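Participant: Only the shape, not the letters, is given here:
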């Protein structure tokens, strides 16, 4: 009896257990099928997916607890870099409510079988590489609340059937290649709050039926091919806070009451369309507006004078319209009003019909203002000295106006200024010496004015300057050698059409990164400096219409990338060098009106009449028949005699050379017998002859006897001391620990890598020392320029009681450092004489100068790709063992693969993620298979602000302020930062891919990093 009662009591449990097992096996097979379709799982997310663990405990799997126990209700594996395809068997998870696989590398099509997921509420497949059409059968998923297929490669038309999803709250299909029109039936999606279709190839008009979506909050249709007028019904959606129609072909005007009918509006973006008429004054009634972006349209009339009521306004972009100010009407009232907008960050009024005298109230705009442009208008008057109040300015554009008077000295107080464009005005007076205080200035355009006086030597302090144009002025005096010593100049230096005198300083050879140099139409004299041959990046060289004399220096043969060369209208003489016809990139050459003589070459650039000019040189002969020059008969006879003489000299010279070879052989034999007696004069020192020699005693005295008080760092192969050398000032002396295995070869590698490289973002090697100590021990040291702000390591991870403790790098500073490091590696990988692999990029090897410009150092593990170039055999991978530092080493190096430039890209990706998160790749936080990359990947892109190093936000984002959020982020600035961080993290993740072939090329990294910087600083708005 007892046994029977026990069975009855346990029977429900037995039945339940049997049901659970059955349910588990029902969902087990689809899950295993999904795992089988995944071809790459770098973060080992699916490692737990085995039958020793209950499926409901697998990573990313959530099961129901009550109604349908042990049935899978959620599968979330987003941002794990999974590669493979979507298994159709997922549709067998019949109780699935959430499917989130965004931010991976999934390919193939969206399975048609998903139509059977009738319980599905959330479907997110964004940021993958899915192709094909969107399955119309998704309309059968009648419970769908969120459908996100954005950032894929989906094509075809948007299925009309999707309009049958009655509960849908958000539909995101942006950044695909969808075609066709927006279905009019989308007006039936009565619950829709977000419709995001931007970045496709949609055409036709905006359906009037979208005005039925009474709950719509975000309507984003930008960057398509939409045309026609915006339906009036759209402007009655009172819940809208984001309205983005930019980059289409829409026309018409904005309704006069738009601010009343859309009171919740926070962002209105209509750029790049065909809108016309006035900008409605009622926009100011939408008091929460932060972004007004209406540029590149045909708006007319005055800028509304009441925009100052928008206290949260961050961006006001009205460029390239026909707006008026200055004469009659409201005049400059709008500018006075904008002084109330304390969060105003961008003000763009470029290319309008704004005229009249520039009001002094412009200096009362927000101190948060970083971008101000009034260029290409008809603004007159002078620049008020009070402009110094705009302490947050990073870009100031007043070009192509009618401004007069002097450039105020006070501009030199705008310490954050990076771009200053004042060209094509009527400015007079001198170039202010105070501009030399703008340590972050990158672009300075002062051309086409009436500036007088000399070029200030203080411009030589602008260590970040990439572009300088002061052409078409009345400048006089000599070219400062400090200016042409700026190796940061990389785009162009244009001094043309002035009255400059004197010689072109030999320091011009320090412009090793410059692409274009123009000193034409001045009064320069003397010889063309041979040092110009060091500027091997030069593509355009214009020196015409001066008084240069003598011959064309042979060193110009080194300018292999030269595309245009103009030396016309000078006093140059001698023969035209043969090497000019060997410059394969040269497409234009003008040597006219000089005193050249002899035969004109006939190949290369000389072969095309339109590509070269030699007229006005009466002593030239030969050349292409089209030149119609005299025949070189007499000269040919002289050349024959010269050939005989050369033959005689060759015979005599051969005999002398043979004697010398015999002597050299005897010398080498003796040297071999001496062995270590001459080891201090190693082969690499012979290649270091260009550097000033330094002795052990000099280094000993310079560092106070290598005392601990002078010690500033300890590395893998030695110690670094701070010292002072006569003629070099403060230096950093790296003393090799020769007892450490590989130290001597590290010394060789660093000498070989640095002796022939020149780049503003590489540490400069001054000299080296290979000698013996007074005790007779071997001594090797390298002497570098001293960089006072220490290493990036000290700033990212400061130690207690050190000088950098409590100081943080701001977002802009970190961005600048990342751009600098990328530029250094682009040079090493693609522009150095021999391709160089650094092999040891990490924060301690990135040094910061007084202007916080980054310099990559420590080439002790460097490799040359070519085995016969740069003595690379002395630094082969096998000779130095592990290629890098733990945490930064590319995975393939651990498998014994050869060092490549892709390994450096991996290290760069890790470094970038470390700069953004503040976490070392070797942090104790990473265990159980987690690493820095997978940690970041798990939060990308939705939660980037949660993993960002909060210390860099402390200075710019305080918690005070009426419009700060809970984290202290003010309005649109936090959004801009979040977008910046997301973009940088994306680059870091792509660089640190486990598979080398999936990593970015460093040239693409440079381009994208520069774009990020430009967008963040406002250079590119859309």
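Facilitator: Sure, I can see it. What you are looking at is a predicted structure, and each value in this text was computed from that prediction instead of being measured.
Participant: CA only for contacts and neighbour counts going forward, please
Facilitator: Will do.
Participant: how about the nearest residue to residue 173, chain neighbours excluded?
Facilitator: residue 150 (4.4 Å; CA to CA, 6 or more residues apart in numbering).
Participant: Can you report how many residues neighbour that neighbour?
Facilitator: 24 (other CA atoms under 10 Å).
Participant: now residue 255
Facilitator: Neighbours of residue 255 using other CA under 10 Å come to 17.
Participant: I'd assumed it was in a strand, is it?
Facilitator: No. Secondary structure of residue 255 (DSSP: H, G, I helix; E, B strand; the rest coil): coil, not part of a strand.
Participant: next, the one to line up against it:
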């Protein structure tokens, strides 16, 4: 098959998932012009035979995704000097693929534009030598990679998409990221990165946020008047959004006025005590009728919102849904009437704010309701000329406690 250029076995049921599945590659020693070999989405198992090195040196694309191929990536692949696309996503490759002895670190791979190695069990550092490749897509997600993101990878002017999520990468997001002038998608979620976000990236995010917020109008969102940009006393760039003033401050101040904890204060109150959301930068605004398609595409979103208030399924990578908003509302309602934050030290793995309220209802509602609410009611009764008998007072108390039970039940149902 000297003239064979393209061999495509994609999307079949080929292979047994066992050793020896790829031995047929040994029968292609004369396919010296082979440019594309596509074996993806089958049931191929085992490891690459050594004969992979005898395949065409003209091989430009090797597609192996969604199989059960294991072992290390063979060093013999270095003989293929014209690789432009290599896709090994979702297999069983193991080991340190970047040890300097295999083609991914080789100068022979300088034409490489598309590299997909996600969903394996590879470890080690990301090699700086990848910066020599004209990479358009680099997907290393879902492995056990460690170390920092090399500066060389962050200077790839050709890069459109970088997928590094679900690894063990450390360090900060470096200033060189500002050199990715063609960048369309950058996903470094679920790693162990730290450090400030570079100002070049923050500036772009700030401008985009200003543009978005300036277009939004809703009766329960704080109105954005303008934005300002200056330099603080340390000479650092300072940027801020100027919101409508809420005269009654935050709900946080009303609920926990005597505590000095650094908690989010997103719910602000106007002169009529009507709640407004003050910081909704994590929200996603969708055109009407697009929710279902968006939810389908957002199968992995990471944790969004404040700890304790965000729905627990978000922490496990579930879709964004309106159920998450209902959960947050329920937690906030329970906090308002119990006077306890969901992050209170008394809550641990076996006890949550939800369970705290649920276990007390209905008989023990007094034990969980914020004592301030009960004291205020008793003071009001004492000054009332209407409730002047013990029986009337008892009846009134019964109705108040029924209200407490109903409200807490709503919070419990929502959360």
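Facilitator: Happy to help now that I have it. In this text, all values refer to a predicted model and were calculated from it rather than measured experimentally.
Participant: ok, the counterpart of the residue nearest to residue 173 of structure 1 in structure 2 - contacts?
Facilitator: Residue pairing (TM-score structural alignment): residue 150 of structure 1 is matched to residue 10 of structure 2. Listed by CA atoms under 8 Å, 6 or more residues apart in numbering, the contact set of residue 10 of structure 2 reads 38, 39, 40, 41, 42.
Participant: out of those, which are buried?
Facilitator: When the contacts of residue 10 of structure 2 are checked for burial by 16 or more other CA atoms under 10 Å, the buried set is 38, 39, 40, 41, 42.
Participant: For these, which two are the farthest from each other?
Facilitator: 38 and 42 (10.3 Å; CA to CA).
Participant: could you dump the contacts of residue 10 of structure 2 to JSON lines with distance to residue 107 of structure 2 and secondary structure?
Facilitator: Output for those, formatted as JSON lines (distance: CA to CA, whole Å; DSSP: H, G, I helix; E, B strand; the rest coil):
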{"residue": "38", "distance to residue 107 of structure 2": "24", "secondary structure": "strand"}
{"residue": "39", "distance to residue 107 of structure 2": "26", "secondary structure": "coil"}
{"residue": "40", "distance to residue 107 of structure 2": "26", "secondary structure": "coil"}
{"residue": "41", "distance to residue 107 of structure 2": "30", "secondary structure": "coil"}
{"residue": "42", "distance to residue 107 of structure 2": "31", "secondary structure": "coil"}
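Participant: Looking at those, which is nearest residue 112 of structure 2?
Facilitator: Nearest member of the contacts of residue 10 of structure 2 to residue 112 of structure 2, counting by CA to CA, is residue 38, at 16.6 Å.
Participant: now the closest one: how far from residue 62 of structure 2?
Facilitator: Computed as CA to CA, to the nearest Å, the residue 38 of structure 2 to residue 62 of structure 2 distance reads 6 Å.
Participant: any idea which helix or strand carries the corresponding residue of structure 1 for residue 145 of structure 2?
Facilitator: Under the alignment (TM-score structural alignment), residue 145 of structure 2 pairs with residue 275 of structure 1. Element membership for residue 275 of structure 1 (DSSP states H and E) is strand 274-278.
Participant: Residue 779 of structure 1 now?
Facilitator: Going by DSSP H and E, residue 779 of structure 1 is in strand 778-785.
Participant: Can you tell me which helices and strands that strand packs against?
Facilitator: Contact here means 3 or more CA pairs under 8 Å, 6 or more residues apart in numbering; DSSP states H and E; on that basis strand 778-785 of structure 1 packs against strand 729-736, helix 743-754, strand 765-772.
Participant: residue range for the very next helix or strand once past that strand in structure 2?
Facilitator: Per DSSP H and E, the first helix or strand lying C-terminal to strand 778-785 of structure 1 is helix 792-796. Counting by TM-score structural alignment, helix 792-796 of structure 1 pairs with no residue of structure 2.
Participant: before we move on, what about stretch 880-896 of structure 1?
Facilitator: By TM-score structural alignment, stretch 880-896 of structure 1 lines up with nothing in structure 2.
Participant: same deal with stretch 166-184 of structure 1?
Facilitator: Against structure 2, stretch 166-184 of structure 1 falls on residues 32-50 (TM-score structural alignment).
Participant: How far does that stretch sit from its chain's centre?
Facilitator: From the chain centre to the centre of stretch 32-50 of structure 2 is a distance of 33 Å (CA atoms, centre = their mean, to the nearest Å).
Participant: end to end, how far does that stretch reach?
Facilitator: 16 Å.
Participant: And stretch 239-254 of structure 2, by the same measure?
Facilitator: First-to-last residue span, stretch 239-254 of structure 2, CA to CA: 28 Å.
Participant: Repeat that for stretch 173-189 of structure 1.
Facilitator: Stretch 173-189 of structure 1 has an end-to-end distance of 15 Å (criterion: CA to CA).
Participant: How about residues contacting it?
Facilitator: If you take CA under 8 Å, 6+ apart as the criterion, stretch 173-189 of structure 1 is touched by 148-160, 162-168, 196-213.
Participant: just the buried members of those residues?
Facilitator: 148-159, 162-168, 196-203, 205-207, 209-213.
Participant: For the stretch 51-200 of structure 2, which segments count as strands?
Facilitator: For the stretch 51-200 of structure 2, the strands defined by DSSP state E, counting those that start in this stretch cover 61-63, 70-71, 85-87, 92-96, 114-116, 121-125, 137-139, 144-146, 161-163, 170-171, 185-187, 192-193.
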